[in-house]
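Enquirer: fold the following and give me the result.
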Amino acid sequence: MFSGSIVALITPFNLDGEVDYVSLKKLVDYHVEAGTDGIVAVGTTGESATLTVEEHVKVVVKTVEFADGRIPVIAGTGANATHESVTFSRLLNNSGIAGCLSVTPYYNKPTQEGLFQHYKAIAEESDVPQILYNVPGRTAVDLFPETVARLSEIESIVALKDATGDLSRIAKHRELCGEDFILLSGDDSTGLDFVKAGGQGVISVTNNIAAKDMADMMKLALEGNFDEAAVINERLMTLHKNLFVESSPIPVKWAAHKMGLIAHGGLRLPLTELSDSARPVVAKSMTEACIY
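Expert: Take a look at the predicted model:
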């Protein structure tokens, strides 16, 4: 159901800080033309933490509208309050989304039982497949494989986005969750190795500005052509890393603006634009990756 190269889409803003829907449509068309396999709208890379509930829902709905059936859209529905994630799920029922992606609750550091109950509550309020998202480096909580296994028994929970960078977890997840459970990387630097070890794809930040390369690489990898895929990955590796030279999505929004994919590279506080010292680092990575 979910596989290949899926973009963790940025949310473009106008100079006044409002969502730029003209640029959003341009981004959707860019990914359709590049062969991207899916779009995550208003995930964490889409600055979900700083959008209002109304904006969050509207961006998802407009992304579905712009996609017009050409590419599946997954809605980011994560929050650190279960009731907020449940609200997103309810509001997006019957919206045309292909699924929901929910990050583990950040800051409040729930127990494993709390994580289980959190995701169970979300799944009970949604009419679409659910993707778990584990990124302990940003949330300060780790979703253990044993908890993923418990959650995988809930019919609508079908996948995990694993951004730990720990490739040893793939075999553990596969053993505990079975062959049908979908495993997606959330770490571009190890994404190809993740698929080589048995994953089905990557939800990618790099994809925002190197969409065709990421789509080609994942297609080759899923066909078993890992040597050819590795050639592309090696060219992108510095970019994978330097898009995190400052907190994401700061670097990737600057890069997308530089490429003309969005009209402005602005973010919402507390995030600020890419520093002068980091700009040459990202620009050099873009040149080395042959995308600019």
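
Enquirer: make it CA atoms for all contacts and neighbour counts henceforth
Expert: Fine.

Enquirer: how about the helices in the protein?
Expert: Under the criterion DSSP state H, the chain contains helices at 21-34, 53-67, 82-92, 112-124, 136-139, 145-152, 168-177, 191-196, 211-222, 226-242, 250-258, 279-288.

Enquirer: can you put the ones you listed in a markdown table and add mean neighbour count and distance to residue 76?
Expert: Output for those, formatted as a markdown table (neighbours: other C-alpha atoms under 10 Å; distance: least, C-alpha to C-alpha, whole Å):
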| stretch | mean neighbour count | distance to residue 76 |
| --- | --- | --- |
| helix 21-34 | 18 | 16 |
| helix 53-67 | 19 | 8 |
| helix 82-92 | 19 | 9 |
| helix 112-124 | 17 | 12 |
| helix 136-139 | 15 | 15 |
| helix 145-152 | 18 | 18 |
| helix 168-177 | 16 | 22 |
| helix 191-196 | 22 | 20 |
| helix 211-222 | 23 | 20 |
| helix 226-242 | 18 | 22 |
| helix 250-258 | 22 | 18 |
| helix 279-288 | 17 | 26 |
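
Enquirer: can you tell which of those helices is closest to residue 43?
Expert: Across those, residue 43 has its closest neighbour in helix 53-67 (9.6 Å, C-alpha to C-alpha).

Enquirer: check which helices and strands that closest one sits against.
Expert: The contact analysis (3 or more C-alpha pairs under 8 Å, 6 or more residues apart in numbering; DSSP states H and E) places helix 53-67 against helix 21-34, strand 38-41, strand 73-76, helix 82-92.

Enquirer: which residues are in contact with residue 107?
Expert: Residues in contact with residue 107 (C-alpha atoms under 8 Å, 6 or more residues apart in numbering) are 80, 139-141.

Enquirer: how does it look with 7 Å?
Expert: Contacts for residue 107 (C-alpha atoms under 7 Å, 6 or more residues apart in numbering) come out as 139-140.

Enquirer: spatially, what comes nearest to residue 190 if we skip its sequence neighbours?
Expert: Spatial nearest neighbour of residue 190, chain neighbours left out: residue 165 (6.3 Å); criterion: C-alpha to C-alpha, 6 or more residues apart in numbering.

Enquirer: residues touching residue 218, list them.
Expert: Per C-alpha under 7 Å, 6+ apart, neighbours of residue 218: 4-5, 201.

Enquirer: same deal with residue 94?
Expert: No contacts exist for residue 94 under C-alpha under 7 Å, 6+ apart.

Enquirer: what separates residue 183 from residue 278, distance-wise?
Expert: Taking C-alpha to C-alpha, to the nearest Å as the measure, residue 183 falls 33 Å from residue 278.

Enquirer: more neighbours: these two, which one.
Expert: Between residue 183 and residue 278, residue 183 has the larger neighbour count (other C-alpha atoms under 10 Å), namely 27 against 14.

Enquirer: second input sequence below; structure requested for side-by-side comparison:
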Amino acid sequence: MIQGAIVAIVTPFKDGQLDEETYRELIEFQIAGGTHGIVPCGTTGESATLSHHEHKRVVEICIEQVKKRVPVIAGTGSNNTAEAVELTKHAQSAGADAALMITPYYNKPTQEGLYQHYKAIAEATHIPIIVYNVPGRTSLNLLPETVARLAKLPNIIGIKEATGDLNQGARVIRLCPENFIVLSGDDFTALPLMCLGGRGVISVISNVVPDDMAGMCNAFLSGNLGTARSLHYKMWPLMEAMFFETNPVPAKTALKLMGRISGEVRLPLCNMSPANEERLRQVMVNYGLI
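Expert: Prediction:
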């Protein structure tokens, strides 16, 4: 079942190369923390700077290491429909439980173009597909009415809604079938969106505090809103800190400060400024992480 706290896991590098051993350790850290699912090769996984070979390898390692303990939702989106089909077919053959597909960035297709893009991929594959709407990165908005059209396609099962707009999230939930999975794409809207009918979150801060984000989702899903709300506010400073600079730079820096990864990112991303790293470090000290 796809619900709860699903981590958009970082991709660790060492000397410019994929650090496979550390990646496996991060996956185990997530499983031990109670994470409900893992997304390799999402935006937080720096998919934009992975070669096709690396992208496929990252997905394969994740599936192999997870061993079906939680769902693996492979990032397979592209602004090139043919490339998205190729990556989705690979995820399908590798054994991923679902594919997460960002809207085509830069091209700026119309709503009809977005529909046809996803329809073409859905018809070329049989893996469950979760569409991903993040206008802040793609410069276009997948409107609720278009999502409702897509929800009629058999293998499009949900959406990662990262507009930060609860009104839009509510419209998607209202227009789509009851079994359509709506996941928050912003940590700070995870709890309020679940209150409106969402099923969980694809999370950045789960990289750092998988136990607390999973705990919040577990509490909400079991009807304990008080505990869920307390965890929401506990995590709030860390949610803000994860965006002191462009994601995933703060998440990787936090994991570096915790001694889990090197913190290395690929250009055009670069290391956090010393001032922002110090701000992040102080949030983590206050949280009790370091």
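
Enquirer: hmm, residue 131 of the first structure is touching residue 101, no?
Expert: Yes. Look at residue 131 of the first structure against residue 101 with C-alpha atoms under 7 Å: they come within range, at 4.7 Å.

Enquirer: find me the equivalent region of stretch 34-54 of the first structure in the second structure.
Expert: Here stretch 34-54 of the first structure aligns to the second structure at residues 33-53, judged by TM-score structural alignment.

Enquirer: which parts of that stretch are buried?
Expert: Neighbour counts over stretch 33-53 of the second structure (16 or more other C-alpha atoms under 10 Å) mark 33-47, 49-50 as buried.

Enquirer: so which of residue 131 and residue 101 of the first structure has more stuff around it?
Expert: Per other C-alpha under 10 Å, whichever of residue 131 of the first structure and residue 101 has more neighbours is residue 131, with 28 against 23.

Enquirer: gap between that one and residue 37 of the first structure?
Expert: Distance of residue 131 of the first structure to residue 37 of the first structure, computed by C-alpha to C-alpha: 16 Å.

Enquirer: cool, and residue 118 of the first structure?
Expert: Residue 118 of the first structure is 28 Å from residue 37 of the first structure, by C-alpha to C-alpha.

Enquirer: same question for residue 43 of the first structure.
Expert: Counting by C-alpha to C-alpha, the separation of residue 43 of the first structure from residue 37 of the first structure is 16 Å.

Enquirer: next one: residue 27 of the first structure
Expert: Taken as C-alpha to C-alpha, the span from residue 27 of the first structure to residue 37 of the first structure is 14 Å.

Enquirer: for residue 229 of the first structure, same thing?
Expert: Taken as C-alpha to C-alpha, the span from residue 229 of the first structure to residue 37 of the first structure is 16 Å.

Enquirer: can you check residue 242 of the first structure too?
Expert: Computed as C-alpha to C-alpha, the residue 242 of the first structure to residue 37 of the first structure distance reads 24 Å.

Enquirer: cool, residue 170 of the first structure as well?
Expert: 21 Å.

Enquirer: then residue 65 of the first structure?
Expert: Counting by C-alpha to C-alpha, the gap from residue 65 of the first structure to residue 37 of the first structure is 17 Å.

Enquirer: how about residue 135 of the first structure?
Expert: Separation of residue 135 of the first structure from residue 37 of the first structure (C-alpha to C-alpha) stands at 22 Å.

Enquirer: same question for residue 288 of the first structure.
Expert: Distance from residue 288 of the first structure to residue 37 of the first structure, by C-alpha to C-alpha: 25 Å.

Enquirer: you'd agree residue 160 of the second structure is up against residue 134?
Expert: No. Look at residue 160 of the second structure against residue 134 with C-alpha under 7 Å: they stay out of range, at 8.3 Å.

Enquirer: so which of those two has more stuff around it?
Expert: residue 160 (24 against 21).

Enquirer: ok, now which ones touch that one?
Expert: 130-133, 182-185.

Enquirer: one more: residue 25 of the first structure?
Expert: Counting by C-alpha under 7 Å, 6+ apart, residue 25 of the first structure makes contact with residue 66.

Enquirer: now do the same for it: its match in the second structure.
Expert: Residue 25 of the first structure maps onto residue 24 in the second structure, by TM-score structural alignment.

Enquirer: again with residue 249 of the first structure
Expert: Under the alignment (TM-score structural alignment), residue 249 of the first structure pairs with residue 248 in the second structure.

Enquirer: so how far is residue 50 of the second structure from its match?
Expert: In terms of C-alpha to C-alpha, residue 248 of the second structure sits 14 Å off from residue 50 of the second structure.

Enquirer: now residue 258 of the second structure
Expert: Going from residue 258 of the second structure to residue 50 of the second structure by C-alpha to C-alpha gives 25 Å.

Enquirer: for residue 168 of the second structure, same thing?
Expert: Counting by C-alpha to C-alpha, the gap from residue 168 of the second structure to residue 50 of the second structure is 31 Å.

Enquirer: residue 164 of the second structure against residue 186, yeah?
Expert: Yes. Judged on C-alpha under 7 Å, residue 164 of the second structure makes contact with residue 186 at a distance of 6.4 Å.

Enquirer: what's the distance between residue 95 of the first structure and residue 156 of the first structure?
Expert: Relative to residue 156 of the first structure, residue 95 of the first structure is positioned 17 Å away (C-alpha to C-alpha).

Enquirer: which one's more surrounded, those two?
Expert: residue 156 (18 against 15).

Enquirer: nearest residue to residue 10 of the first structure other than its sequence neighbours?
Expert: Leaving aside its sequence neighbours, residue 10 of the first structure sits nearest to residue 46 (C-alpha to C-alpha, 6+ apart; 4.3 Å).

Enquirer: cool, residue 87 of the second structure as well?
Expert: With C-alpha to C-alpha, 6+ apart as the criterion, residue 87 of the second structure has its nearest non-adjacent residue at 5.2 Å, and that residue is residue 76.

Enquirer: would you check that the one you found makes contact with residue 98?
Expert: No. Contact status for residue 76 of the second structure versus residue 98: not in contact, 9.7 Å apart, counting by C-alpha under 7 Å.

Enquirer: ok, the closest residue to residue 19 of the first structure other than its chain neighbours - contacts?
Expert: Closest residue to residue 19 of the first structure apart from its sequence neighbours, by C-alpha to C-alpha, 6+ apart: residue 13 at 4.4 Å. Contact analysis of residue 13 of the first structure by C-alpha under 7 Å, 6+ apart lists 19-20, 264, 266-267.

Enquirer: export these to CSV and tack on neighbour count and distance to residue 149 of the first structure?
Expert: Output for the contacts of residue 13 of the first structure, formatted as CSV (neighbours: other C-alpha atoms under 10 Å; distance: C-alpha to C-alpha, whole Å):
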residue, neighbour count, distance to residue 149 of the first structure
19, 18, 38
20, 18, 39
264, 19, 42
266, 23, 39
267, 25, 36
